[in-house]
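Chemist: Sequence first, predicted model second:
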Amino acid sequence: MAYTPVRRDRKAPPVRINLLSDTQTRPTPAMREAMARAEVGDEQVGDDPSTNLLCDRVAELMGKEAAVFLPSGTMCNVTATLVYCRPGDEILAHVSAHLIAREGGAHAALGGFQITPLQGADGKFTAETFRAALHPRTRYQPPQTLVSAEQTANIGGGTIWKKADLDEVVKIAKANGMATHMDGARLLNATVATGISARDMTAGWDSAWIDFSKGLGAPIGAVLAGTRDFIDQVWRWKQRLGGSMRQSGMCAAACTYALDHHVDRLAEDHANARALARGLAQIQGVEVQEPETNLVFFKPDGAGISANDMIAALNKRGVQIAVMDGRIRACTHLDVTSAMIEETIAHVREIVRKA
């Protein structure tokens, strides 16, 4: 079976409004300048000062002993599971989590791990659901080694795990000898929306990471944090998987710039998401999930048009957007303005009217 990479139709009109994902952000001119000025060295021998600075800052930000710069959030998740688990071990995560639904089966392919999907509303499982999934440690069942939570929950609607719920998951995991890993793809969206610091949000979790190539606007990179011993072991897998770099400081400098200039502004993305949701909700037949951060999920079925047909119609108008699990997902980010939000609402209203 051949696998074809997803490409945009080259015959489609130019994209003027890109709501496909916050991964579509492009480095700002100021970020590019910071990258050009970055002091660099060989990362593999610990000699890149810009990368070292970034890792130290993220470790401090999340209250962990150490951190490592990785090319992607997927590699953060993969290297973490490869450290924590052995072939045949069981990982517990929400059924819609990146580990299960968005990472190409990497954890099974590379580690031979079994991931048990946990059900729950809005991309989150409850403490009761987690506890009910635990089983006695016998030779008849796989060792339950790791539990993972995704903050924010992407397919759940960009929803935020409550601090109390995260703490309860940690408590249950530790009582049962399990490690805890937080997929922090949009962790800082959660901290900005709640006012809870990243250090407090990740307290008790053995490892956690921040993705810089989403709403923070860097062109590449994520940083995984945990104990020194854990990070040493992640480094071994980073090397094995080809994730070790040389003068990575140019990319790390973009991430440091994002920490200095792009964190607080995530609130603008959240405001734009709420404005989009309000406008869409006023269109008859469009069902909208109230956003908590920068993701807006909606269904136009009640207006007599399918999600795929809506996507096609929007693409013809220069609006790029995604279908995810039967719903349309719009993602706001630093390249999306309030004027673009109003224009998108107008396009949807007109498409529904014609339908």
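Modeler: Sure thing, it's come through.
Chemist: make it CA atoms for all contacts and neighbour counts henceforth
Modeler: Will do.
Chemist: residue contacts, His72?
Modeler: Let me fix one detail, which is that residue 72 is Ser and not His. Listed by Cα atoms under 8 Å, 6 or more residues apart in numbering, the contact set of Ser72 reads 211, 220-222.
Chemist: make it 7 Å
Modeler: 220-222 (Cα atoms under 7 Å, 6 or more residues apart in numbering).
Chemist: Does Ala222 touch Ala67 like I think?
Modeler: No. When contacts are counted by Cα atoms under 7 Å, Ala222 is not listed as touching Ala67 (10.2 Å).
Chemist: So which of these two has more stuff around it?
Modeler: Ala67 (29 against 25; other Cα atoms under 10 Å).
Chemist: Where does the more buried one sit, in terms of helix or strand?
Modeler: Applying DSSP states H and E as the criterion places Ala67 in strand 66-70.
Chemist: Show me what that strand is packed up against.
Modeler: Helices and strands touching strand 66-70, by 3 or more Cα pairs under 7 Å, 6 or more residues apart in numbering; DSSP states H and E, are helix 49-62, strand 222-226, helix 228-240.
Chemist: Show me what the second one is packed against.
Modeler: Yep, that's strand 222-226 we're talking about. By 3+ Cα pairs under 7 Å, 6+ apart, strand 222-226 packs against strand 66-70, strand 207-211.
Chemist: Could you rerun that using 8 Å?
Modeler: Applying 3 or more Cα pairs under 8 Å, 6 or more residues apart in numbering; DSSP states H and E, we find strand 222-226 packed against helix 49-62, strand 66-70, helix 73-84, strand 207-211.
Chemist: Structure two is appended below for comparative analysis:
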Amino acid sequence: MQLTVDLRSDTVTKPTPGMLEAMWSAKVGDDVFGEDETVNALEQKAAAIFGMEAGLFCPSGTMTNQIAIKCFTQPLDELIADQTAHVYRYEGGGIAFNSGVSTRLLNGYRGIITAEMIEPEINAENIHFPHTSLVVLENTVNKGGGSCYTLADIKPIAELCKAKGLKLHLDGARIFNALSHTGDKAADYGQYFKGISVCLSKGLGAPVGSVLLADKEIIKYARRIRKVLGGGMRQAGFLAAAGIYALDHHVERLKVDHSHARILGEELGKLDWVSNVLPVETNIVLFDTVQPAKEVLAKLAAHGIKAGDTDKHRIRFVTHLDVHAEQIEYLVKILRDEF
């Protein structure tokens, strides 16, 4: 029997019955007036989890990241990030468009950069150079195959930023996946970052939304920027309720997604038509194929399996809460028998 297995992204999940019930019963108000108590509760909850003062609920992680960059920079500034960073590659040129800021790109290992790499790229005060003001990290790194920073990796970067007067922002699109893998505590993150973006609509399974975390003054200004960007939602508590439910019920189960990803990574490593599999740490599996990726994807699609290519010979599988054990078993059988 053919099954459908959608591994294109962990953004394709549907709300669970419990999440739908939480959304249906949410108490709502007008969030632009600050009167939606469910949105307020989500913002407070997320801030407390990461040891931050306040939060701002937004429609997307792109918006939370772009608001943070706007808060932490001025036109003619420059930020430092890895060359694979989502804020640079997948946010529509928003760094330049929204903030008038240039980007200094580094070549980290699977997207992970270090203080030693960052320090020589900080510009001296000189009218010929943009002013370096911000460092952006991504955890987990999408283009790195779900690679993770540990707090031990982050600490020296934060210390360098403090010493040099730079802000440090975290694109935490899959931060709970990283925490599940490393065993670090979310509450310890607040001491290192000026801003943290936490996505609720990827591995946690909420239909919409990310929360920007920072201190109260930054969030006050961020709320103004959100309004300008068109992100001021009204009775958004129906969406925020899904985020609260996700934080309460879907964090621990991320280990299941990671286990499924490891099974796929191990199986792919045995196949002669797969030339390379990146180390699998979380829920993203990146692998290289001998034949063009689009040909492999077409064969998979014929068996009800959806995935995406990230390069001419590279394919990405992403496991999530709508991918179950029997679907993984089915996919493994297809990979073994049909290629």
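Modeler: Sure thing, it's come through. Note that the structure is a prediction, hence the values are computed from the model and not measured.
Chemist: Quick TM-score on the pair, please.
Modeler: Remark: TM-score between the superposed chains equals 0.96 [TM-score structural alignment, normalised by the length of the second structure]; 336 aligned residues with a Cα RMSD of 1.3 Å.
Chemist: sorry, back to before: I'd like the contacts of Ser72 of the first structure as JSON lines, with distance to Cys55 of the first structure appended.
Modeler: Shown next, in JSON lines, are the contacts of Ser72 of the first structure (distance: Cα to Cα, whole Å):
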{"residue": "Ile220", "distance to Cys55 of the first structure": "15"}
{"residue": "Gly221", "distance to Cys55 of the first structure": "11"}
{"residue": "Ala222", "distance to Cys55 of the first structure": "10"}
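Chemist: between those, which is nearest Glu128 of the first structure?
Modeler: Ala222 (31.4 Å; Cα to Cα).
Chemist: returning to what we had before: tell me the angle the strand holding Ala67 of the first structure makes with helix 228-240.
Modeler: 20 degrees (axes from the mean of the first three to the mean of the last three Cα atoms, to 10 degrees).
Chemist: In the second structure, which residue range corresponds to strand 66-70 of the first structure?
Modeler: The alignment of strand 66-70 of the first structure onto the second structure (TM-score structural alignment) spans residues 54-58.
Chemist: what's the mean distance for the matching stretch versus the first structure?
Modeler: Stretch 54-58 of the second structure differs from its equivalent in the first structure by a mean of 0.5 Å after superposition (mean Cα distance after the TM-score superposition for the first structure).
Chemist: Can you show me the helices along the stretch 101-250 of the first structure?
Modeler: 106-111, 127-133, 163-175, 187-194, 198-201, 228-240, 249-261 (DSSP state H, counting those that start in this stretch).
Chemist: mind checking what Ala22 of the second structure lines up with in the first structure?
Modeler: That one, Ala22 of the second structure, aligns with Ala34 by TM-score structural alignment.
Chemist: That match is in contact with Asp260, isn't it?
Modeler: No. Assessed by Cα atoms under 8 Å, Ala34 of the first structure is found out of contact with Asp260, at 11.4 Å.
Chemist: Comparing the two, which shows the higher neighbour count?
Modeler: Each of Ala34 of the first structure and Asp260 has its neighbours counted (other Cα under 10 Å); Ala34 has more, 19 against 10.
Chemist: Looking at the contacts of Ser72 of the first structure, which one is closest to Leu82 of the first structure?
Modeler: Nearest to Leu82 of the first structure among the contacts of Ser72 of the first structure, with distances taken as Cα to Cα, is Ala222, at 17.1 Å.
Chemist: unless I'm mixing things up, the closest one is touching Gly73, no?
Modeler: Yes. In terms of Cα under 8 Å, Ala222 of the first structure counts as a neighbour of Gly73; the distance is 5.5 Å.
Chemist: and for those two, which residues touch both?
Modeler: Common neighbours of Ala222 of the first structure and Gly73 (Cα under 8 Å, 6+ apart) are 209-211.
Chemist: now those as JSON lines including distance to Ala346 of the first structure and neighbour count?
Modeler: Shown next, in JSON lines, are those (distance: Cα to Cα, whole Å; neighbours: other Cα atoms under 10 Å):
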{"residue": "Trp209", "distance to Ala346 of the first structure": "37", "neighbour count": "29"}
{"residue": "Ile210", "distance to Ala346 of the first structure": "34", "neighbour count": "27"}
{"residue": "Asp211", "distance to Ala346 of the first structure": "32", "neighbour count": "28"}
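Chemist: Now those residues in CSV, please, with extra columns for distance to Thr145 of the first structure.
Modeler: Shown next, in CSV, are these (distance: Cα to Cα, whole Å):
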residue, distance to Thr145 of the first structure
Trp209, 19
Ile210, 23
Asp211, 24
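Chemist: List just the nearest of those to Gly285 of the first structure.
Modeler: Using Cα to Cα, those come closest to Gly285 of the first structure at Asp211, 35.3 Å.
Chemist: So that closest one versus Asp47 of the first structure, what's the distance?
Modeler: 23 Å (Cα to Cα, to the nearest Å).
Chemist: sorry, back to before: if I take the helix or strand containing the match of Ala22 of the second structure and helix 49-62, what angle do their directions form?
Modeler: Secondary structure here is read from DSSP H and E; on that basis Ala34 of the first structure sits in helix 29-37. Orientation check (the same axes, to 10 degrees): helix 29-37 of the first structure against helix 49-62 gives 130 degrees.
Chemist: thinking again about what came up before, most packed of the helices and strands packed on strand 66-70 of the first structure?
Modeler: strand 222-226 (a mean of 27; mean count of other Cα atoms under 10 Å).
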